[in-house]
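J.: Have a look at this prediction, sequence included:
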Amino acid sequence: MPLALYALAIGGFGIGLTEFVIAGLLPEVAADFQVTEAVAGGLISGYALAVAIGAIGLTAALGRVDRRRALLGLMVLFIAGNLLSAIAPDYGLMMLGRVLAALCHGAFFGIGSVVAADLVPAEKRAAAISIMFGGLTVANVLGVPLGTFLGQAAGWRSTFWAIAVIGVFALAGIAALIPATPAPAGGSLLGEFRVFTSGQVWLSILVTILGYGGMFGAFSYLAYTLTAVGGFPATAVPWLLIVFGLGLFAGNIAGGRAADRNLPVTLIVLLTGLAVVLAGFALTAGNRTATVVALLLMGGFGFATVPGLQMRILGHATQAPALASGANIAAFNVGNAFGAWLGGTTIDAGLGYTSPLWAGAAVTTAALLVYLLATRLPGGELAGRTTLAPATAAR
């Protein structure tokens, strides 16, 4: 695989670290700014909202720009946001830093998916995309625990200084390794948005929301499931989350390779497997050994869908692949929010701490049904002809 893919992975690692590490540092941030932890939690929800906005708005604005230059500009924005977070004297400027960093998140992965796919032959596109997203999974496995430990040992600001340095490395790698591409000729911003007239694009987005929402809804309340149902001590939760993160990493790589071989079979198997794993986890959550296995499989099946879902929307949006890819990144975040809301609703209804797992299984089953429908409709993979074309067709 081209070295340029690993430059994108470094950027993905820094972005993933920015998104997730704040959760482990909220007590220190809240104390420093003298705000409640609930208010400090706005740094997480504010980031997620900005990701969704940037994924579509910023990607569309950069649609007529050479993709290498676009990625460089996004990394500069990412570095600036983390530097502002590191030196922020008050909560308001900290929030601004988080928003600046988040704006580049969706656009980076959206444009980066197209660049990654263009760097390799058509039969390796999903695997190439999985390498870029591999940086995000490594951030979950290693980056978040290490970033939390650094913030607790040297002050939470040190973590954001470190993330800014990672951004500089990614910037240098992209500048040195990503080839320049001519700006797409012709067209207009309005023309870019015509990609959303495709029913298959919207079905792809819906599958992403439901499929990822099912997993993330269960993930959002894992700490409660592990301690209240599984009987694990609270001190074991970070280590158990590393097991989940290992599943993410392995699933991402395996899912990319499988999607290159047969996209529809891969997505059908993965969505089915994820629904079964979530239901099985709910049934065996009181057994510690079964819980560890379920965590590994939940992460593996859940994130293995990501390269295939990105590949599918790229193939159905050849006239504006970067914008559609960015919209799919926004869909992942909408799925996060939807899953967390649904899981919380089931708990508030008194259904217990395994209820987010059951809800996740149901939502993932809905994703599978929507995908099966999409493959049979005109333009779908199983409708007699395949429209999944290389991303380069958009140039």
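T.: Alright, I've got the coordinates.

J.: alpha carbons only for contacts and neighbour counts from here, please
T.: Will do.

J.: list the buried ones in stretch 261-276?
T.: 263, 264, 266, 267, 268, 270, 271, 272, 273, 274, 275, 276 (16 or more other Cα atoms under 10 Å).

J.: Now intersect these with the helices, please.
T.: Within the buried residues of stretch 261-276, residues falling in helices by DSSP state H are 263, 264, 266, 267, 268, 270, 271, 272, 273, 274, 275, 276.

J.: Closest to residue 345 out of those residues?
T.: The shortest gap between residue 345 and any of those belongs to residue 275, at 19.3 Å (Cα to Cα).

J.: Next secondary structure element downstream of the helix or strand harbouring residue 327?
T.: Element membership for residue 327, per DSSP states H and E: helix 321-348. From helix 321-348 onward toward the C-terminus, using DSSP H and E, the following helix or strand is helix 355-376.

J.: packing partners for that next one?
T.: If you count contacts as 3 or more Cα pairs under 8 Å, 6 or more residues apart in numbering; DSSP states H and E, helix 355-376 packs onto helix 199-220, helix 263-284, helix 321-348.

J.: Off-centre distance for that helix?
T.: Centroid displacement of helix 355-376 relative to its chain, using Cα atoms, centre = their mean, to the nearest Å, is 18 Å.

J.: quick one: secondary structure of residue 286?
T.: Local secondary structure at residue 286 is given as coil here, using DSSP: H, G, I helix; E, B strand; the rest coil.

J.: burial count for it?
T.: Around residue 286 sit 19 other residues, with neighbours defined as other Cα atoms under 10 Å.

J.: how many other residues sit next to residue 134?
T.: Other residues lying near residue 134 total 24 when counted by other Cα under 10 Å.

J.: For residue 151, see how far away residue 260 is.
T.: Using Cα to Cα, to the nearest Å, one gets 40 Å for the distance from residue 260 to residue 151.

J.: Going by neighbour count, list what's buried in the helix or strand containing residue 116.
T.: Residue 116 is part of helix 91-118 when elements are defined by DSSP H and E. For helix 91-118, a neighbour-count test (16+ other Cα under 10 Å) marks 91, 94-118 as buried.

J.: Structure two is appended below for comparative analysis:
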Amino acid sequence: MRKVLLLTIGMFALGFDAYVISGLLPKMEETFKISASQAGQAVSIFTFCYALAAPVFATILAGKPMRNILVLALAVFSIGNGASALAPTFSTLLMARAIAGIGAGLYSPLAAAAAASLVPGQMRGRALGITLGGMSTGTVAGVPLGLFIAEHLDWQTTLWFITALGFVAMIGIIISFPDFPASAPPSLQQRFAMMAKGRVAAIISVTFITSIASLGLYTYISTILDNLKDTPSLAPYLWAWGIGGVIGSFSVGYFIDRTARPKMLMAGILTIMAFAMFCIPFALPFPILSFLPFVLWGAMGWASQAPQQHELLRLQPNHGAAVVALNSSANYLGSAVGSALGGIVLLAGLTPSSLPFAASCLVLAALLVQCLIMFSKKK
């Protein structure tokens, strides 16, 4: 497990980088004299490149020593963040964010596949949970720290801090990580065949729909709270969501290993997530209960990845990195689609208070697909 913790440092840096940028956008607007919609592209391009890099580069580099690929990914990620901090123009910043997204998209699925390879089969769920927990911890601990640094110094210093974290993880992997090959890359025909398999496609579809609902709704937390409750600060609700995420991501591996039924566990996760989202408008008026839906939503959202990865690795043991990369891409593409859909429905006249209900319905659709997976005859 010590080597799995090395991978977790890199995942911490990824979680830190992916979520802190949204909080830095107002300061970027001031620096580059741009509008809020333009600044938002810094988030979009990172997410888009993250999603594309995962399957493309994992396939291109598969078969090479895993340690070398992980080091390369962290180097690209760190260089991208350093270049972001040095960017003299907004166009340069966008190119740097794209580079950081490519590095993150390569590292994340390979780190998950490597963690699963380092432990016995009965501990695979725990290893995946710890690795994903690094990313959720980066969100909970890193984002407030990054915003604190930006407020007292500048937003570039926050990115330099993330750069340093990436290099620390890279050095740790160089020194202590075992050198074993990634799984051989699947051919183009094999990749199409992988996606054509109903069960693999269905699992990735569940990930995609869940991400549209969960990460899409996260984008509009501030708007929802402004519409439903006169709250002086958004931070407590973000903390509640993030703390739930840490609890969910670190505990889900134990339940996977204990029950050995990741499909059933995923169904339970989706059920609780749908209930939590549905309850948001009803719980907000009550101070004691108002944070509970956010804790449950964060916990289930972050916990949902490990059972999916576990099942995909079981179905495609010879192409683990590639299939986990596809799942990672579905997750981040779902985030981008969810944000876009949320904006579209708000422009169309849907009130922000309706978004939790819409997201809950999407999660129920994912639950329906999950039930079909569970009760289909193929094992």
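T.: Arrived safely, thanks for sending. Worth saying up front: this structure is predicted, and the values here are computed from it rather than measured.

J.: need the ones in helices among the buried residues of stretch 261-276 of the first structure in TSV with distance to residue 174 of the first structure, can you?
T.: Supplementary listing: those in TSV, determined by distance: Cα to Cα, whole Å:
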residue	distance to residue 174 of the first structure
263	29
264	32
266	31
267	31
268	34
270	32
271	34
272	37
273	36
274	34
275	38
276	40
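
J.: Of these, just say which sits nearest to residue 67 of the first structure.
T.: For those, the minimum distance to residue 67 of the first structure (Cα to Cα) is 26.0 Å, reached by residue 263.

J.: Isn't the closest one up against residue 308?
T.: Yes. Look at residue 263 of the first structure against residue 308 with Cα atoms under 8 Å: they come within range, at 6.4 Å.

J.: still on that earlier bit, Serialize the helices and strands packed on helix 355-376 of the first structure to a markdown table and add fields for distance to residue 372 of the first structure.
T.: Shown next, in a markdown table, are these (distance: least, Cα to Cα, whole Å):
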| stretch | distance to residue 372 of the first structure |
| --- | --- |
| helix 199-220 | 10 |
| helix 263-284 | 8 |
| helix 321-348 | 18 |
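
J.: nearest to residue 179 of the first structure, of those helices?
T.: Closest of those to residue 179 of the first structure is helix 321-348, at 16.6 Å (criterion: Cα to Cα).

J.: Average offset of that closest one relative to the second structure?
T.: For helix 321-348 of the first structure, the mean deviation from the second structure after alignment is 1.7 Å (mean Cα distance after the TM-score superposition for the first structure).

J.: Give me the helices and strands touching that helix, please.
T.: helix 42-61, helix 91-118, helix 199-220, helix 288-315, helix 355-376.

J.: Just checking the distance from the fourth one to the centre of its chain.
T.: The chain centre lies 12 Å from the centre of helix 288-315 of the first structure; the measure is Cα atoms, centre = their mean.

J.: Can you list the helices and strands that it packs against?
T.: Checking 3+ Cα pairs under 8 Å, 6+ apart, helix 288-315 of the first structure ends up next to helix 125-138, helix 199-220, helix 237-261, helix 263-284, helix 321-348.

J.: Could you rerun that using 6 Å?
T.: Secondary structure elements in contact with helix 288-315 of the first structure, counted by 3 or more Cα pairs under 6 Å, 6 or more residues apart in numbering; DSSP states H and E, are helix 125-138, helix 237-261, helix 263-284.

J.: and the angle for that helix with helix 263-284?
T.: With axes from the mean of the first three to the mean of the last three Cα atoms, to 10 degrees defining the directions, helix 288-315 of the first structure sits at 150 degrees from helix 263-284.

J.: Grab the nearest non-local neighbour of residue 166 of the second structure.
T.: Spatial nearest neighbour of residue 166 of the second structure, excluding adjacent residues (Cα to Cα, 6 or more residues apart in numbering): residue 78 at 5.4 Å.

J.: what does the host helix or strand of that neighbour contact?
T.: Per DSSP H and E, residue 78 of the second structure falls inside helix 66-86. In this structure, residues lying in contact with helix 66-86 of the second structure by Cα atoms under 6 Å, 6 or more residues apart in numbering are 93, 96, 99-100, 103-104, 106-107, 156, 159-160, 163, 166, 170, 179-182.

J.: try 8 Å
T.: Residues outside helix 66-86 of the second structure that contact it (Cα atoms under 8 Å, 6 or more residues apart in numbering): 10, 61, 92-94, 96-104, 106-107, 110-111, 114, 155-157, 159-160, 162-164, 166-167, 169-170, 173-174, 177-182.

J.: center of the first structure, which residue is that?
T.: Nearest to the geometric centre of the first structure sits residue 332, at 6.0 Å (Cα atoms, centre = their mean).

J.: which residues does it contact?
T.: 208, 209, 212, 213.

J.: Most neighbours among those, which one is it?
T.: Going by other Cα under 10 Å, residue 213 tops these with 31 neighbours.

J.: And it, how close does it get to residue 336 of the first structure?
T.: Using Cα to Cα, residue 213 of the first structure is found at 5 Å from residue 336 of the first structure.

J.: Check residue 54 of the first structure too.
T.: The gap separating residue 54 of the first structure from residue 336 of the first structure is 16 Å, by Cα to Cα.

J.: Looking at those two, which is more packed in?
T.: Remark: of residue 54 of the first structure and residue 336, residue 54 carries more neighbours, 26 against 23, as counted by other Cα under 10 Å.

J.: and the counterpart of the more buried one in the second structure, what does it touch?
T.: Correspondence of residue 54 of the first structure to the second structure, assessed by TM-score structural alignment: residue 53. Residues in contact with residue 53 of the second structure (Cα under 8 Å, 6+ apart) are 101, 102, 103, 105, 106.

J.: For stretch 134-151 of the first structure, which residues meet the burial criterion?
T.: Buried, per 16+ other Cα under 10 Å, within stretch 134-151 of the first structure: 134-141, 143-151.

J.: one step back: determine how far the helix holding residue 116 of the first structure lies from the middle of the whole chain.
T.: Relative to its chain's centre, helix 91-118 of the first structure lies at 11 Å (Cα atoms, centre = their mean).

J.: Tell me how far residue 337 of the second structure lies from residue 353 of the second structure.
T.: Separation of residue 337 of the second structure from residue 353 of the second structure (Cα to Cα) stands at 19 Å.

J.: With residue 335 of the second structure instead?
T.: Applying Cα to Cα, the value for residue 335 of the second structure to residue 353 of the second structure is 20 Å.
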